[in-house]
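Peer 1: Dropping a prediction and its sequence here:
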Amino acid sequence: MTSVGRELGGAVLRRLRDAGPQTKTQLAEALGVSRTTLTSAVRVLLDEGHVEDGPLAASSGGRRSTSLRLGSGRVVVALSLGERRVRVAVIDGHLTITAGVSIDLRDRGAAPGTVPEVVQQAVRELLADRRPTAFGCAVAVPGSTLYDEVRDGLADRYPGVAVAALPAVRAMAVGERHSGAARAVDDLLAVRLGNGVTTASVAGGQLAAGDRSHAGQVGHLRVEEFGPACACGRTGCLDSYASGVALVTQAGELARRGRSAGLAAALAGTGELDLADVVAAAQAGDPAVVQLARDAGQRLGQVVAGLVAHTDPRCVVLGGPVAALGGHLLGDVRSTVYRLAPAAQTESLQIVLSEMGERAVLVGAGAEAWDAWIDGLSTLPAAHF
């Protein structure tokens, strides 16, 4: 098959992944090619087992056509390496999670240097009983420091399997657009609130990456000239107000100063607080913690307002562990953005909490794994693809 044919084969696979089963006529129209050209590419994909016959399409008055779908034996493995959990999922050809496992890193006593081993163990545990044929793997991580280490470890462990890595917020954006709060929205802004604040934007259906794929590190934007110290060495950064680490630190101060009885009790019981304690106190209506969440929402809203003015999204989705603060955070993000961003851009703007939670990251990582596998197919010799 020619290089053009290989590219068309890849386009067919992506279309079936994103849109579900399609007839040949639907595929030809969506991809802008003739039915004859498409049939040639599909024949190779059928012979290789990459696609198979799907359900009968709805009748349009004549004989019902058989659709095509991705081969049921094709799956990928997606990993989400969160702040304290490793989540592993098997993702089928339509980006549906068919099986998964979640491992608490604290239960495993995982030091930073052992995380790649924990990841590999999680993959082994998931595949041990099911033994699916995995054709690709992608890992989404909240920070960039473990990208190469985790990806290379998986590549060594599973030779011949396409392995990719991407920031968790980029995976979140893809997952939310595919099946979450921003379903089918071509222009959106994803904001992930974890140990740092990161963003990813989708414009015209395409993820923006930037010159060195470092786009979205907004947690180190200064929102106050003389604010708390940030891990980056500066002061007053957004991370020092709205990240999970900052909120736990501030909650600890509230507990020690007697401002929150609930947090004080949690601190006395365990000797330290974590984000779950802060979220529980907020959900219980603790006035001091509610105000903490609202302050974080206002600071975050300042930055999101600028991003809205620059990217003009139709939807902003807040996700990540800190988003569990819910309405106490969301309300002030909304009011700040609507107050500061240009009115013409906020008139129909939706600002919502993620419906999927960390599942959005897994789905987005699954999409990246499928892309890595499809890209690998498109580089094979013409006789093979």
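Peer 2: That came through fine.

Peer 1: CA atoms for contacts and neighbours, from now on please.
Peer 2: Fine.

Peer 1: In the lengthiest helix in the chain, which of the residues would be classed as buried?
Peer 2: Longest helix in the chain, counting residues (DSSP state H): helix 287-311. Along helix 287-311, these residues count as buried under the neighbour rule (16 or more other Cα atoms under 10 Å): 288-290, 292-305, 307-309.

Peer 1: Show me what secondary structure element comes after it.
Peer 2: The helix or strand immediately downstream of helix 287-311 is strand 315-319, counting by DSSP states H and E.

Peer 1: Tell me which other helices or strands that next one touches.
Peer 2: Based on contacts counted as 3 or more Cα pairs under 8 Å, 6 or more residues apart in numbering; DSSP states H and E, the elements that strand 315-319 packs against are strand 188-193, strand 350-353.

Peer 1: Quick one: work out the angle between the longest one and strand 315-319.
Peer 2: Read it as strand 188-193. For strand 188-193 against strand 315-319, the angle by axes from the mean of the first three to the mean of the last three Cα atoms, to 10 degrees is 20 degrees.

Peer 1: Give me the contacts around strand 188-193.
Peer 2: 168-170, 172-173, 182, 197-203, 242-244, 308, 313-323 (Cα atoms under 8 Å, 6 or more residues apart in numbering).

Peer 1: Second structure for comparison follows:
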Amino acid sequence: EGVSRGGRKPVLLRFNPDSFLVVGIEIEGDFIAASLMNLDLTIIKKSKESLLDSSEFGVIREIAALVKDLTKEISDEKILGIGIAITGLVEDGIVKRSVNLGWKNVPMEGLLRREIPDIPIYIDNIGKVGVLGEKHAGNGLRKENFIYVRVGTGISANFIFGGQLYRGSNGYAGEFGHMTLEPAGPLCHCGNRGCLEALASGRAIAERMKKIALNNKSCKIWEIVENETEITAKTVEEAARSGDETALQIYREAGYYLGIGIANLVHLYNPELIVVGGGVSRAEELLMRPLLESLQSRLLDELKNSVKVAPTILGDNENLIGAGALVLEKVL
């Protein structure tokens, strides 16, 4: 029973997180992952498949198969919804553009409803989904004003202000990776030069190493990979951990530029917390140490102790949990 303050005795209601389930889907350039979660966003089971066909029909087919497998012993009525995290710009269930998948104006929600007609479907950009995951189950729990910076193949920043996700006038807020930091810097896939994404993303880290390694066959990366196609941010991280000074310097530079970008965010928005997630954040101190040094060197004195910067605590499940959180935001 609840505490009585006179009148009828109050009844303490307990939330049952297992009363319904949600499905989370994560779509990256080379894989699709899916998870079944309860309303606490605890993962009950999950699966991951290589993405062999990245056309819209190949992806839809793979999602339908994964959902069918995850929910084969569960009635549709028990599934509150399917949340989908995808790289790219999303508006009203339409993927306006996804560079990783090579998509433009794909009516993803409509196509999926043909395959899965009886379960609600919600689709959003992977960064916005990520910040919702932090809000419901990560470092952002019970925080009113925080920013989630995702550093993966691309870079984005998404915002919780006053406890609510900020989307911008068209829903495209968060393209932090296309903030120009070096006007004469490397060419970004967007067509501009010197974008943060061209300087500090997973793609940028790999490209920087390829450029150096192809001109230096004694580079330690060649002890880890057999050819340039195997050079990724992850293999550069492996080289850095083995003591390769070239790889260490590449991560220092990435952290340096991220620190500059995040300092700009702090000066603009004065958040209480910055959460750093995405695949590149798994490099931990290789990235975070130079990032924090760069950030602190640029902040106004009054702001240096007002913001906490922390890596995500959700690990490799951050996008799946975020996709589940997207359903909760839409339904509950």
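Peer 2: Yes, it's here. What you see is a predicted model, and the numbers here were worked out from it, not measured in a lab.

Peer 1: Distance to Ala19 of structure 1 and mean neighbour count for the helices and strands packed on strand 315-319 of structure 1 - can I get that in JSON lines?
Peer 2: Formatted as JSON lines, those follow (distance: least, Cα to Cα, whole Å; neighbours: other Cα atoms under 10 Å):
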{"stretch": "strand 188-193", "distance to Ala19 of structure 1": "19", "mean neighbour count": "28"}
{"stretch": "strand 350-353", "distance to Ala19 of structure 1": "24", "mean neighbour count": "20"}
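
Peer 1: want to throw these into JSON lines with distance to Val86 of structure 1?
Peer 2: Formatted as JSON lines, these follow (distance: least, Cα to Cα, whole Å):
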{"stretch": "strand 188-193", "distance to Val86 of structure 1": "17"}
{"stretch": "strand 350-353", "distance to Val86 of structure 1": "22"}
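
Peer 1: So which of these is nearest Val223 of structure 1?
Peer 2: The minimum distance between Val223 of structure 1 and these falls on strand 188-193, with 16.1 Å, by Cα to Cα.

Peer 1: In structure 2, which residues correspond to the closest one?
Peer 2: Aligned using TM-score structural alignment, strand 188-193 of structure 1 spans residues 146-151 in structure 2.

Peer 1: The matching stretch against structure 1, how far on average?
Peer 2: In the superposition with structure 1, the average deviation recorded for stretch 146-151 of structure 2 is 0.7 Å (mean Cα distance after the TM-score superposition for structure 1).

Peer 1: show me where the stretch 51-200 of structure 1 has strands.
Peer 2: 51-56, 66-70, 75-81, 85-91, 97-104, 134-141, 162-167, 188-193, 197-203 (DSSP state E, counting those that start in this stretch).

Peer 1: Mind listing what's buried along the second one?
Peer 2: Meaning strand 66-70 of structure 1. In strand 66-70 of structure 1, counting by 16+ other Cα under 10 Å, buried: Thr66, Ser67, Leu68, Arg69, Leu70.

Peer 1: ok, the aligned partner of Glu368 of structure 1 in structure 2 to Val307 of structure 2 distance?
Peer 2: Counting by TM-score structural alignment, Glu368 of structure 1 lines up with Leu326 in structure 2. Per Cα to Cα, to the nearest Å, Leu326 of structure 2 is found 26 Å from Val307 of structure 2.

Peer 1: of these two, who's got more company?
Peer 2: A count of neighbours by other Cα atoms under 10 Å puts Leu326 above the other of Leu326 of structure 2 and Val307, at 29 against 14.

Peer 1: and that one, that's in a helix?
Peer 2: Yes - using DSSP: H, G, I helix; E, B strand; the rest coil, the assignment for Leu326 of structure 2 is a helix.

Peer 1: ok, for it, nearest residue in space, not its chain neighbours?
Peer 2: Nearest non-adjacent residue to Leu326 of structure 2, counting by Cα to Cα, 6 or more residues apart in numbering: Gly83, 5.8 Å away.

Peer 1: residues near the one you found, how many?
Peer 2: 28.

Peer 1: In this model Ile123 seems to touch it, though I could be wrong.
Peer 2: Yes - Gly83 of structure 2 is within contact range of Ile123, at 5.9 Å (criterion: Cα atoms under 8 Å).

Peer 1: can you list contacts of stretch 261-277 of structure 2?
Peer 2: 139-140, 143, 145-151, 179, 181, 196, 295-296, 298-300, 303, 306-312, 315, 318.

Peer 1: That stretch maps to which residues in structure 1?
Peer 2: So stretch 261-277 of structure 2 is aligned with residues 303-319, judged by TM-score structural alignment.

Peer 1: Check the offset of the matching stretch from the chain's centre.
Peer 2: Here stretch 303-319 of structure 1 is found 17 Å from its chain centre; the criterion is Cα atoms, centre = their mean, to the nearest Å.

Peer 1: Then stretch 9-22 of structure 2?
Peer 2: Offset of stretch 9-22 of structure 2 from its chain centre (Cα atoms, centre = their mean): 30 Å.

Peer 1: Give me the contact list for it.
Peer 2: Contacts of stretch 9-22 of structure 2 (Cα under 8 Å, 6+ apart): 1-4, 36-40, 78-83, 324, 327.

Peer 1: List buried residues within these.
Peer 2: Buried by 16+ other Cα under 10 Å: Leu36, Met37, Asn38, Leu39, Asp40, Ile79, Leu80, Gly81, Ile82, Gly83, Gly324, Val327, out of the contacts of stretch 9-22 of structure 2.
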